[in-house]
Structure formats: C-alpha cells, structure tokens
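J.: quick one: sequence plus predicted model below, questions after.
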Amino acid sequence: MRRALLIVAKAPEPGRTKTRLVPPLTPDQAAELSKAFLLDTLHLARQLAWERISVVAPAGSATALAPLLPPEVILLEQRGIGLGDALRHAFASHFAESFSRVVLIGSDSPTLPAAFIRQACAALERFDLSVGPSVDGGYYLIGMRQPHLGVFEDISWSTASVFAETLQRAHALSLNVSTLPTWYDVDDAEHLARLRNELRSSPADLAPHTRAALQTLSLVAPAASASV
C-alpha cells in the first residue's frame, strides 16, 4: 500500500500569511510563526514514514518554500481557480501515480497528533473518506482511498460550513465517511492562546519550532518537565 500525505501551505511572507494574527503579532512575527508551523508539520509528516510527502502551495511559492523543505518532499503548485480546483488536482495527481491512500492536512495545526493521521488512514480500509473537523467549521484533514473528487465541488470555502457541506456532498455521492476527533487551526488570537496553553503543559518535543518561535516572542513558557 502506497500512502501519500499532502500538506497545504503558503510561503511565510510578511503581510501575506497569518494576517488574522495581526494584531496581536506584527506581520514579521506572523510570518515567522507560519514558518515554524510548517516546519513542525513537516517534522510530523516525516515521523509517519509514508511513501510520499507533498506540499501543496499557491503558484509562485517555490522560491520561498523550497529552502524549507527536506529533499524528499515534493512541492506541488496549485492549479485551477480556487481551493476546490487545487485540491481536486492534488488528489487526482497522486492517485494517477498509483497511491492507494491519499491524506491531506493543513500547516496551521502544529500540535496535531500523529495518531489522528494514522487513524484516518486505517479507517480508509472500511470507509470511502476520512474527515477531521476543525473547531471553526472547516476541516483539518481529509483522506480518501479512491479519487472521489466530487467532494470538493459546491463548497463555500473559507466559511464555517465547509465541514457540513463536505458531509452533504459525500452523502449525495453515496460515500461513507469516518469522522475524526475535532482539532483546531491556529488562525486567530483565540486559537493562538489555546496553542500557548497547550504547549505550556506539553513535553518539549511537541512542536519544537513553534515553541521556539513563541518563546522568542515571549508568548509561551518553557515546556513542562517530563516525569521520570
């Protein structure tokens, strides 16, 4: 079984990434935090030891993103108009390469448990889709075992109804769906505060790049000491 993990990301450029975190952060700080999120997501992806890791990014991102990517990671520039087209193309291209499990996550959840991704992949033995809802009404993960690309059609992207509309599309296509535990994207000050609180009580090896970036900004305390 060949598995591919896709990571949706943007180049960490001031004024163009994590703009909803400005304020409380400056554009430069938001870009540094976005970079840390991506590095931690890549670290998570490599721990899974799947056969492919691909970063899906807007066209023109290669110059800024390539230096951040390990050599085995593929950079796939988005094609089409809008996010739905980009996701359709990304999934279709990987299934065309004979991957039997394709799972996509964002780069906005640096503390996402690896167990959720493994659970999503395992569920595809019995389900057509795996979807992980995020607290804002979207989803942080979607996976499939065949190119059911219709689930990306007629979706109100970047709204609080993305997850619900995706389930409706799956139902209309007679697809059965495995739902993962809810998680959160760090896109605004509220969820930045949640991230800070999580890291304060977590081991130091959880999201180390994000932790370092927040400590530089004096936004998070050192990690809790591991018990012995």
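T.: The structure has been received and is ready for your questions.
J.: C-alpha from now on. contacts and neighbour counts both.
T.: Noted.
J.: now stretch 156-169: buried residues?
T.: Neighbour-count burial for stretch 156-169 flags W157, V162, F163, E165, T166, L167, R169 (criterion: 16 or more other C-alpha atoms under 10 Å).
J.: what does that stretch rub up against?
T.: 83-84, 133, 136-139, 150-153, 155, 177 (C-alpha atoms under 8 Å, 6 or more residues apart in numbering).
J.: again with stretch 140-155
T.: 84-85, 87-88, 91-92, 95, 100-106, 109, 117, 120-121, 124, 128-134, 162, 165-166, 169-170, 173, 183-185.
J.: any of those buried? List them.
T.: When the contacts of stretch 140-155 are checked for burial by 16+ other C-alpha under 10 Å, the buried set is 84, 87-88, 91-92, 95, 100-106, 109, 117, 120-121, 124, 128-134, 162, 165-166, 169-170, 183-185.
J.: in strands, which of those residues appear?
T.: Judged by DSSP state E, the subset of the buried ones among the contacts of stretch 140-155 located in strands is R101, V102, V103, L104, I105, G106, L129, S130, V131, G132, P133.
J.: and of these, the nearest to R79?
T.: L104 (16.0 Å; C-alpha to C-alpha).
J.: try this one next to it:
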Amino acid sequence: MSPPRRAPEAGATLLVIAKEPVPGRVKTRLTPPFTPVEAARLAEAALADTLAVVAALPARRRVLVLDGRPGPWLPDGYEVLPQGEGGLDERIAAAFDACRGPALLVGMDTPQLTAGLLAPALAPDAWEGRAAWFGPAADGGFWALGLADPDPGLVRGVPMSTDRTGELQRRRLLEAGLTVRDLPVLRDVDTAEDAAEVAARTRGRFAAEHARLRQAVAR
C-alpha cells in the first residue's frame, strides 16, 4: 500500500520577530508595577503563546527572527535567524530579505493572536495580485505585515515606535502600488494596563501568568 500523500504546504513563510525574554531587556514599560523578572515572565508567556499559534498554522517555513538566544519556550518546527543590525525598520527589512515568496511577519506583543485572526492572510487567494496584509495596532503601530513580494525597501526608513508608524507604513505600501488588505486592530502589550486588558480577553500562558502575578501582588 502506498503511503498517504501529504497535503501541500501553504505558500507563505511565517515570521515571528522577538527578543529573548531577559529581565531588564524586555517589557521595561511594565515596571512598575511588575519587577523586571516578572515583566520578563510575561514577555516569555506572550512569546510562547504567539509561537504556539504560528506553529499550528500551515506554512512553507516558520522562522523566529530572534534578538538573543532560543530557550525552552521555543517549540519544534522553527528555523531561528538572528536579527539584523540597526533600528527596527532595518531588522524587519532584513527578515523579509531572507524570504522568497509570500511572507507574513508578526511580533511578540499580541498574545491574543489566534489562527482565526490570521486566516484571511493564509487563504488560497490571499496573495493574488500585488498584495500586502496589514495588521494595525491600537497604539498607532502595527502587529502584522505581510508581503507577496518581500521587498525590504517597503519597510526600510519607516519611523518605528511612534503613534504614526502604522499610518506611515501603510502609506508606504499604497504608494508602492500594492493592494493592502487589513487584518483586525489589536492592542499591543506595552504597559500594565495593556497587559490587564489583553489578559482579560484571552486564554493561554500569558493570561495564566498574568493572573498568577496579580494574585502574588494581592497577598
């Protein structure tokens, strides 16, 4: 009997860009009320939730673009590439430059990410035409960016970490003649208020870790 044929993989490369969750280097705006160690635990939980969702999605490749070293939070099935040099725009551009064919990038700040939220960008017709996918963040940035043709010049030079980053990035895509398809607006976890709001709306390791830390503070 012939072995069953495997279904063909979807055409997109899925990228997660992240920092190693080291105390004092991640989620510094969570301190206070959280300590640097607690903030790093929340960052690790958010990253682990994100990686778990992406690991379950159909993809040509799954790539963690990492500033730091992988840890036990990294599931199987990922390639690990070091982040490039320079500002965030340069590092995102370098991540896309390592791809051939459609590529979709997400960060580690949205543990409420689900397969359903990304489903439109993974549909069979998602990349028809000169398509780009854009996931705006509530703070004015963006949480997802997908390019049918991953040209690093579409990101390089866009000012990052401002309340106009998303607007300027989306404009760059439109000015390049791309058809921009929008994903839902999500809230990044940057502050303690963000963390509480996101934890209340999701399940998973981040919500559990947030609840545990809140209980510890209340004792």
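T.: Yes, it's here. None of these values were measured; they are calculated from a predicted model.
J.: overlay the chains and give the TM-score.
T.: Once superposed, the chains reach a TM-score of 0.86 (TM-score structural alignment, normalised by the length of structure 2), with 205 aligned residues with a C-alpha RMSD of 1.8 Å.
J.: I'd like to know which of the buried residues of stretch 156-169 of structure 1 is nearest to R20 of structure 1.
T.: Closest to R20 of structure 1, out of all of those and judged by C-alpha to C-alpha, is W157, at 16.6 Å.
J.: quick one: what's aligned to that closest one in structure 2?
T.: When structure 2 is aligned by TM-score structural alignment, W157 of structure 1 is paired with M160.
J.: its match looks like it's in a helix, true?
T.: No - under the criterion used here (DSSP: H, G, I helix; E, B strand; the rest coil), M160 of structure 2 is coil, not part of a helix.
J.: which residues in structure 2 does the longest helix seen in structure 1 match up with?
T.: In structure 1, taking DSSP state H as the definition, the longest helix is helix 27-48. Matched against structure 2 by TM-score structural alignment, helix 27-48 of structure 1 falls on residues 36-57.
J.: how near is the nearest residue to M108 of structure 2 once chain neighbours are set aside to V16 of structure 2?
T.: Setting aside the residues directly before and after it, M108 of structure 2 is nearest to L47 in space (C-alpha to C-alpha, 6 or more residues apart in numbering), at 5.0 Å. Here L47 of structure 2 is placed at a distance of 9 Å from V16 of structure 2 (C-alpha to C-alpha, to the nearest Å).
J.: between the two, what contacts are shared?
T.: Joint contacts of L47 of structure 2 and V16 (C-alpha under 8 Å, 6+ apart) are M108.
J.: more neighbours: which of those two?
T.: Neighbour count, other C-alpha atoms under 10 Å: between L47 of structure 2 and V16, L47 has more, with 26 against 22.
J.: ok, now which ones touch that one?
T.: Counting by C-alpha under 8 Å, 6+ apart, L47 of structure 2 has contacts A18, W73, M108, D109, P111.
J.: centroid-nearest residue for structure 1?
T.: The residue lying closest to the centre of structure 1 (C-alpha atoms, centre = their mean) is G106, at 1.5 Å.
J.: all helices of structure 2, in order?
T.: Going by DSSP H, structure 2 shows helices at 36-55, 88-97, 115-118, 165-175, 192-200, 205-218.
J.: using JSON lines, lay out the ones you listed together with distance to T28 of structure 2.
T.: JSON lines is the format used below for these (distance: least, C-alpha to C-alpha, whole Å):
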{"stretch": "helix 36-55", "distance to T28 of structure 2": "7"}
{"stretch": "helix 88-97", "distance to T28 of structure 2": "17"}
{"stretch": "helix 115-118", "distance to T28 of structure 2": "27"}
{"stretch": "helix 165-175", "distance to T28 of structure 2": "20"}
{"stretch": "helix 192-200", "distance to T28 of structure 2": "10"}
{"stretch": "helix 205-218", "distance to T28 of structure 2": "16"}
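J.: V65 of structure 2 is nearest to which of those helices?
T.: Of all the helices of structure 2, helix 88-97 comes closest under C-alpha to C-alpha, at 6.8 Å.
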